[in-house]
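**Student:** after the sequence you'll find the predicted model.
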Amino acid sequence: MAHFIRSGHGPEDGLLLHCMLANARALDGLTAKLAGDMQMLSMDLPGHGQSEDWDTARDYAEMARDMAVGLLERPAHIVGHSYGGYVALRLAVDHPELVRSLTLIEPVFFAAAKHSDPAAFKTYERSSRAFIGAIAVGDLVSAARAFTADWGDGKPWESMKPDAMDYIIERMPLVAASGASIVKDSGDVFDRLSEIDVPCLLIEGQNSPPVMGAILTALVGQIANTQRVEVEDAGHMAPLTHVPEVAALISAFQEGQPRSSEIS
């Protein structure tokens, strides 16, 4: 069901979860930098890369969570970017026995922003209407343009290669499918965040939309053992555009954790 890539030779186990509309290869730069820290599995989310397509009869977030659970034979350090960060949170609250630590790089858990900064959440809702509305009427090209303008790496849509455009366009319905979990909190995640008792690193880009800061503020308020750091001059795609900086933050965080061999 779940396609994954093995990498690294470090002493710890890690699972990496990419952002919406990408695939596991998007994190190759990061895994190369973290090779000495962890033995990693980088998983393709449902409907991405070479993983199984989304089963429309299932909740998308639950399918992503279950695919990740199926890869974990023992507790691991979970690193998630964007939607992958939300999936990491689902793992932490639904299967805490499988999580050693959390590294969340701009997790798009928009529902959390409602608790810390309702105005920022409403601004996000207004800006998202462009791509959500286009998806609803089947105009996936316009939806893709609008979505990447808000949540891409800053490059113009026209600069992408045709195959990259097609990949994104075909997967825009997955963006709509994710809304129940990340906007409406259908998984009842927020009220369970206080149950997370593993160390958590929150990474944000200095130039990211204000709603991201609101999300991280809400998470800091709910998760006890949390560090929050900012990547200078970075945006939402920091693990792709600022690989050395993000990798250094994760490595430093990992160095502060007890080794698996030290835990009985």
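**Tutor:** Yes, it's here. Numbers count the residues shown, from 1 in each chain.

**Student:** can we go C-alpha only for contacts and neighbour counts from here?
**Tutor:** Noted.

**Student:** so residue 42 touches residue 6, yeah?
**Tutor:** Yes - with contacts counted by C-alpha atoms under 8 Å, residue 42 reaches residue 6, the gap being 6.6 Å.

**Student:** out of these two, which sits in the more crowded spot?
**Tutor:** residue 42 (26 against 13; other C-alpha atoms under 10 Å).

**Student:** wait, what's in contact with residue 196?
**Tutor:** By C-alpha atoms under 8 Å, 6 or more residues apart in numbering, the contact list for residue 196 reads 92-93, 96, 223-224.

**Student:** err, residue 202, not the other one
**Tutor:** Residue 202 is in contact with 103-106, 216, 226-229, counting by C-alpha under 8 Å, 6+ apart.

**Student:** at 7 Å instead, please
**Tutor:** 103-105, 216, 227-229 (C-alpha atoms under 7 Å, 6 or more residues apart in numbering).

**Student:** equivalent analysis for residue 213, please.
**Tutor:** Counting by C-alpha under 7 Å, 6+ apart, residue 213 has no contacts.

**Student:** same deal with residue 117?
**Tutor:** Residue 117 is in contact with residue 214, counting by C-alpha under 7 Å, 6+ apart.

**Student:** that one and residue 106, how far apart?
**Tutor:** Using C-alpha to C-alpha, to the nearest Å, residue 117 is found at 16 Å from residue 106.

**Student:** before we move on, the earlier item: nearest to residue 153 among the contacts of residue 196?
**Tutor:** Comparing the contacts of residue 196 against residue 153 with C-alpha to C-alpha places residue 92 closest, at 27.8 Å.

**Student:** that closest one and residue 99 touch, don't they?
**Tutor:** Yes - judged on C-alpha atoms under 7 Å, residue 92 makes contact with residue 99 at a distance of 6.0 Å.

**Student:** okay, and which of the contacts of residue 196 map to strands?
**Tutor:** Here DSSP state E is the test, and the contacts of residue 196 give no hits in strands at all.

**Student:** need those residues in TSV with neighbour count and distance to residue 237, can you?
**Tutor:** Below are those laid out as TSV (neighbours: other C-alpha atoms under 10 Å; distance: C-alpha to C-alpha, whole Å):
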residue	neighbour count	distance to residue 237
92	24	23
93	21	25
96	17	27
223	18	24
224	16	26
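
**Student:** which two of the residues you listed have the greatest separation?
**Tutor:** Maximum pairwise distance among the contacts of residue 196 (C-alpha to C-alpha): 14.7 Å, between 96 and 224.

**Student:** A further structure is provided below for comparison with the first:
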Amino acid sequence: MLDRVKQKAGIFVKGNVDGDAVIMLHSSLSSSLQWRTLETKLSEDYLTINIDLLGYGSAPKVEQPEGYTLATEYSRIMNAIESVIGNKPFHLVGHSFGGANTLKIAVQNPERILSLSMYEPVAFHLLEEGTQARKEVLEFAHIVATSSDEQAARHFTETWNRKGFFDNLPTKVQQLMVRDIDKVNLDFIGLISEKYTLDDCAKILAPVLLMHGSHSQEISGEVIKRLLKVVPNVTECEIQAGHMAPISHAEEVADIIINTIRV
């Protein structure tokens, strides 16, 4: 058994070195800490690789923002995975922006995926040009990009949570979110510019769990609607919560994911 150790900056490995690996990716303006409950529950039987995405937690910042795409995240994530388990297969868990990244990993490595569990992946590039859903995403991204850092952090967090959420946070947490808002803008750029298609997603044959909240914004479910039509081995699960259920309902979400991993 491994205690939670810092393998590299922002990459945490824990658990059973003889077990299958579970890779965990968090949402924007969050960190690997959001998966701590799931990490702990899995550590006896699985090897968890819990990753801070670039610009969040203890991960390094993006070195060349002008050239940022999801491939930037992908390269670092895959290097981390291979440094720990080589070319062995693995499970994937992702939430929101992390979900979009796990989907990209699964599309590019379908033969290595044991299971894929996603809570409201924001793979917004899968929304067709000219649709109302895509227009809403672009408008949201524009507001975040053109507002002051504090207003952008407030708008972003209140869109995915509820009105007044940001102002009720501790000052230290607010300051961290304001600090990291530039990376949120890069996240949107990476999401919209991504190239894998729904047809590519149809090639994922491993068990796929698509979770969503009953209280989430409509835009959160648009990507899921499209994935449900094309992914062959998919299970849908609705939770009585919002977009941030992996944090607000960590125990419930963890238990649902574990059931998929253990199938």
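**Tutor:** Noted; the coordinates are in hand. Keep in mind that what you see is a predicted model, and the values were worked out from it rather than measured.

**Student:** now the TM-score, please.
**Tutor:** The TM-score (TM-score structural alignment, normalised by the length of the second structure) is 0.85; 249 aligned residues with a C-alpha RMSD of 2.3 Å.

**Student:** nearest to residue 74 of the first structure, of the contacts of residue 196 of the first structure?
**Tutor:** Within the contacts of residue 196 of the first structure, the smallest distance to residue 74 of the first structure is 11.2 Å, found for residue 96 (C-alpha to C-alpha).

**Student:** corresponding residue for that closest one in the second structure?
**Tutor:** For residue 96 of the first structure, the aligned position in the second structure is residue 110, judged by TM-score structural alignment.

**Student:** what sits against that match?
**Tutor:** Residue 110 of the second structure touches 203-204, counting by C-alpha under 7 Å, 6+ apart.

**Student:** at 6 Å instead, please
**Tutor:** residue 204 (C-alpha atoms under 6 Å, 6 or more residues apart in numbering).

**Student:** got it, and residue 9 of the second structure?
**Tutor:** Residue 9 of the second structure neighbours (C-alpha under 6 Å, 6+ apart): 58-59.

**Student:** for residue 133 of the second structure, same thing?
**Tutor:** Residues in contact with residue 133 of the second structure (C-alpha under 6 Å, 6+ apart): none are found.

**Student:** do you know how far it is from residue 167 of the second structure?
**Tutor:** Taking C-alpha to C-alpha, one finds residue 133 of the second structure at 28 Å from residue 167 of the second structure.

**Student:** quick one: the helices in the stretch 101-250 of the second structure?
**Tutor:** 132-146, 149-160, 171-193, 198-201, 218-230, 245-248, 250-261 (DSSP state H, counting those that start in this stretch).

**Student:** go ahead and confirm residue 57 of the second structure touches residue 32.
**Tutor:** No - the criterion here is C-alpha atoms under 6 Å, and residue 57 of the second structure misses it with residue 32 at 7.1 Å.

**Student:** which one of the two is surrounded by more residues?
**Tutor:** Neighbours of residue 57 of the second structure and residue 32, each counted by other C-alpha under 10 Å, are more numerous for residue 32; the result is 23 against 20.

**Student:** any idea what that one aligns with in the first structure?
**Tutor:** Checking with TM-score structural alignment, residue 32 of the second structure has residue 24 as its match.

**Student:** residues contacting the residue nearest the centre of the second structure?
**Tutor:** The centre of the second structure sits closest to residue 98, judged by C-alpha atoms, centre = their mean, with a distance of 1.5 Å. Shown in contact with residue 98 of the second structure (C-alpha under 6 Å, 6+ apart): 25-27.

**Student:** residue in the first structure matching it?
**Tutor:** The alignment partner of residue 98 of the second structure in the first structure, by TM-score structural alignment, is residue 84.

**Student:** which element is that match on?
**Tutor:** helix 83-94 (DSSP states H and E).

**Student:** likewise for residue 91 of the second structure?
**Tutor:** strand 90-95.

**Student:** same deal with residue 6 of the second structure?
**Tutor:** Using DSSP H and E, residue 6 of the second structure falls in strand 2-8.

**Student:** what about that strand, distance to the chain center?
**Tutor:** Distance, stretch centre to chain centre, for strand 2-8 of the second structure: 21 Å (C-alpha atoms, centre = their mean, to the nearest Å).

**Student:** and the contacts of that strand?
**Tutor:** Here strand 2-8 of the second structure has contacts from 12-15, using C-alpha under 6 Å, 6+ apart.

**Student:** cutoff 7 Å now
**Tutor:** Taking C-alpha under 7 Å, 6+ apart as the rule, strand 2-8 of the second structure contacts 12-16.

**Student:** same question, stretch 242-253 of the second structure
**Tutor:** Contacting residues not belonging to stretch 242-253 of the second structure are listed as 34, 37, 120, 160-161, 213-216 [C-alpha under 7 Å, 6+ apart].

**Student:** okay, the residues you listed in a markdown table with distance to residue 247 of the second structure and neighbour count next?
**Tutor:** Shown next, in a markdown table, are the contacts of stretch 242-253 of the second structure (distance: C-alpha to C-alpha, whole Å; neighbours: other C-alpha atoms under 10 Å):
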| residue | distance to residue 247 of the second structure | neighbour count |
| --- | --- | --- |
| 34 | 6 | 20 |
| 37 | 9 | 17 |
| 120 | 13 | 29 |
| 160 | 12 | 15 |
| 161 | 11 | 18 |
| 213 | 12 | 20 |
| 214 | 15 | 14 |
| 215 | 14 | 14 |
| 216 | 14 | 21 |
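
**Student:** just these: which are in strands?
**Tutor:** residue 213.

**Student:** tell me the one of the contacts of stretch 242-253 of the second structure nearest residue 44 of the second structure?
**Tutor:** Of all the contacts of stretch 242-253 of the second structure, residue 37 has the smallest distance to residue 44 of the second structure: 12.9 Å, by C-alpha to C-alpha.

**Student:** how far does stretch 207-226 of the first structure sit from the chain's center?
**Tutor:** Counting by C-alpha atoms, centre = their mean, stretch 207-226 of the first structure is centred 14 Å from the centre of its parent chain.

**Student:** so it aligns onto which residues of the second structure?
**Tutor:** So stretch 207-226 of the first structure sits over residues 215-234 in the second structure, by TM-score structural alignment.

**Student:** report the buried residues of that stretch.
**Tutor:** Within stretch 215-234 of the second structure, the residues scored as buried using 16 or more other C-alpha atoms under 10 Å are 216, 219-224, 227-228, 230-232, 234.

**Student:** which of those residues sit farthest apart?
**Tutor:** Using C-alpha to C-alpha, the pair of those lying farthest apart is 216 and 232, separated by 24.8 Å.

**Student:** thinking again about what came up before, could I get the contacts of stretch 242-253 of the second structure in JSON lines, plus columns for distance to residue 207 of the second structure?
**Tutor:** Formatted as JSON lines, the contacts of stretch 242-253 of the second structure follow (distance: C-alpha to C-alpha, whole Å):
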{"residue": "34", "distance to residue 207 of the second structure": "23"}
{"residue": "37", "distance to residue 207 of the second structure": "22"}
{"residue": "120", "distance to residue 207 of the second structure": "16"}
{"residue": "160", "distance to residue 207 of the second structure": "27"}
{"residue": "161", "distance to residue 207 of the second structure": "29"}
{"residue": "213", "distance to residue 207 of the second structure": "20"}
{"residue": "214", "distance to residue 207 of the second structure": "23"}
{"residue": "215", "distance to residue 207 of the second structure": "25"}
{"residue": "216", "distance to residue 207 of the second structure": "24"}
